[in-house]
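Visitor: this is a predicted model, with the sequence first.
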Amino acid sequence: MPQSKSKKKDSFRKRHPTLIRALVLGVIFTGALGFGILYASWALICRSGACPSIEVLDEYTPKQTSKLYAVDGRFIAELGLEKRTLVKLSEIPLTVQNAFVVTEDKRFYSHSGIDWRRVFGAAFKDVISMSFTEGFSTITMQLAGNVFPESIDRRERRGIGALTRKLKEAKVARAIEARYDKKKILELYLNQISLGNGAFGVETASQRYFGKSIRDVNISEA
């Protein structure tokens, strides 16, 4: 049986050499065209100031909540659209840091802003579904979208708008990685991220969900 199938394949190739060559050339052409479009998009995505300048991160401080107290010291209210209390990376338990890395971006410490293995896997699924909805954002790409919402609209979830957003995130992420070390990036991310119910950053989320500082969170809570 295997020999019979092999003979049939050889026979098909001999009888249709032009078709075989056309198919091969078609695959090569399609791949080259796709690569060309992607390269051109990458080169032009940040033209005319379409992408933000990452130098602002040198002095960047996420919005924090202002606490209002009475004259006698009694707490009255928190003011601000984003409830957030900043903490240094050294104050965040390593178990919490690792939990985010494993969940969001397990190759965070080995890539330069873009996880190409995830990119190619997501691209394959997107081509099959023609949706451009498969996620491949790294921690650094998420940071780019969170810090620069005016330039990188993360509400774009489908089609060309989503692809454009991803390209912007990726390009800005590469620039961030070239300028800052992993500790700085992770600290910014953990203070910037939205964790639901109006809680921004791990310290505020810890206070809201566990009733204590992130410094005191244990392994099971992380």
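Guide: That came through, no problem. None of these values were measured; they are calculated from a predicted model.
Visitor: going forward, measure contacts and count neighbours with C-alpha atoms only.
Guide: Will do.
Visitor: what about the strands in the chain?
Guide: Remark: strands assigned in the chain by DSSP state E are 66-69, 75-79.
Visitor: outside of the shortest one, which residues touch it?
Guide: Counting by Cα atoms under 8 Å, 6 or more residues apart in numbering, the neighbours of strand 66-69 from elsewhere in the structure are Phe75, Ile76, Ala77, Glu78, Leu79, Gly80.
Visitor: so which bits of it are buried?
Guide: Residues of strand 66-69 include none that count as buried (16 or more other Cα atoms under 10 Å).
Visitor: same check, this time on the longest one
Guide: Of the residues in strand 75-79, none is buried under the neighbour-count criterion (16+ other Cα under 10 Å).
Visitor: try this one next to it:
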Amino acid sequence: MRHPTIAREKTARRSGRTSPGEGGPPVIGLLGGVAAGKTTVAEMLARLGAAVVSADRLGHAALARPGVRRRIVARWGKGVLDNSGRVDRRLLAARVFGCPGELAALEAITHPAILAGLGRAVGAARRAGAPAIVLDAPLLMETGLEAVCDVLVFVDCPRAARLARAAAERGWDRAELARREGCQRPLKAKRARAHYIIRNNGRVEATFQQVKELWQEILAR
């Protein structure tokens, strides 16, 4: 659904794209709260033909890199490793979320590898001729990735639904959801930056219909 207040041409965001290549595929950035369904929307866009770049998957890969693992152990100790010696994301999250200094330290260790991976994945999607590229990144604004996006889409979902999803899929309670969201930009700020809003608050079919309309409009730009 079209954001009712967005009818202007992009200026700073468009000029901030790092290396899109004029006439290249549009880059779509997804915004929204924790457990709002951004990955679901990304998967729907993939069904329509978009190439999806997942920062979460790249984050998993970054934690497996020996250099990243060494720096994490040096900072937080072996207590953040699982029985096989791999970094346990849940144990690590317990150490850093809710503590800005510790979270900043983790981001300084992992973000360079994640951002490099994003750049490679976007480049590969362009070379493969993807009609559009979707960035599914929880910290899109916080890491400055909105600057490489042509279109920003806010996935809107009621807090009660997000809490239920976070509890069912991740085992989080209300306090944990609040702790995670406290490390991100406010929802109001994300929504204000969006060109489009997808309301993910009902049937999957209804969400997919909105995504199809969004896809058609973006490709027609």
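Guide: Received it, and whenever you're ready, just let me know what you need. What you see is a predicted model; the values in this text were computed from it and never measured.
Visitor: TM-score for these two?
Guide: After superposition, the two chains reach a TM-score of 0.24 (TM-score structural alignment, normalised by the length of the second structure), with 96 aligned residues with a Cα RMSD of 5.9 Å.
Visitor: Lys166 of the first structure - how many residues pack around it?
Guide: Residues lying near Lys166 of the first structure (other Cα atoms under 10 Å) number 24.
Visitor: Ser129 of the first structure now?
Guide: Neighbours of Ser129 of the first structure (other Cα under 10 Å): 11.
Visitor: same thing with Phe29 of the first structure?
Guide: There are 12 residues near Phe29 of the first structure, going by other Cα under 10 Å.
Visitor: again with Leu58 of the second structure
Guide: Counted by other Cα under 10 Å, the residues lying close to Leu58 of the second structure total 21.
Visitor: so it, which of the three states?
Guide: Secondary structure state of Leu58 of the second structure, per DSSP: H, G, I helix; E, B strand; the rest coil, is helix.
Visitor: got a list of what it touches?
Guide: Going by Cα under 8 Å, 6+ apart, Leu58 of the second structure touches Ile114, Gly117, Leu118.
Visitor: what's the spacing between the nearest residue to the second one once chain neighbours are set aside and Leu214 of the second structure?
Guide: Distance criterion Cα to Cα, 6 or more residues apart in numbering; nearest residue to Gly117 of the second structure, sequence neighbours excluded, is Leu58 at 6.5 Å. Relative to Leu214 of the second structure, Leu58 of the second structure is positioned 26 Å away (criterion: Cα to Cα, to the nearest Å).
Visitor: go through the second structure and flag its longest helix.
Guide: In the second structure, with assignment by DSSP state H, the single longest helix is helix 100-127.
Visitor: what residues sit buried inside that helix?
Guide: Residues of helix 100-127 of the second structure classed as buried by neighbour count (16+ other Cα under 10 Å): 102-103, 106, 109-111, 113-115, 117-118, 121-122, 125-126.
Visitor: isn't Phe208 of the second structure right up against Met44?
Guide: Yes - between Phe208 of the second structure and Met44 there is a contact at 6.6 Å, judged by Cα atoms under 8 Å.
Visitor: now the strands of the first structure as a markdown table including distance to Thr95 of the first structure?
Guide: Formatted as a markdown table, these follow (distance: least, Cα to Cα, whole Å):
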| stretch | distance to Thr95 of the first structure |
| --- | --- |
| strand 66-69 | 29 |
| strand 75-79 | 29 |
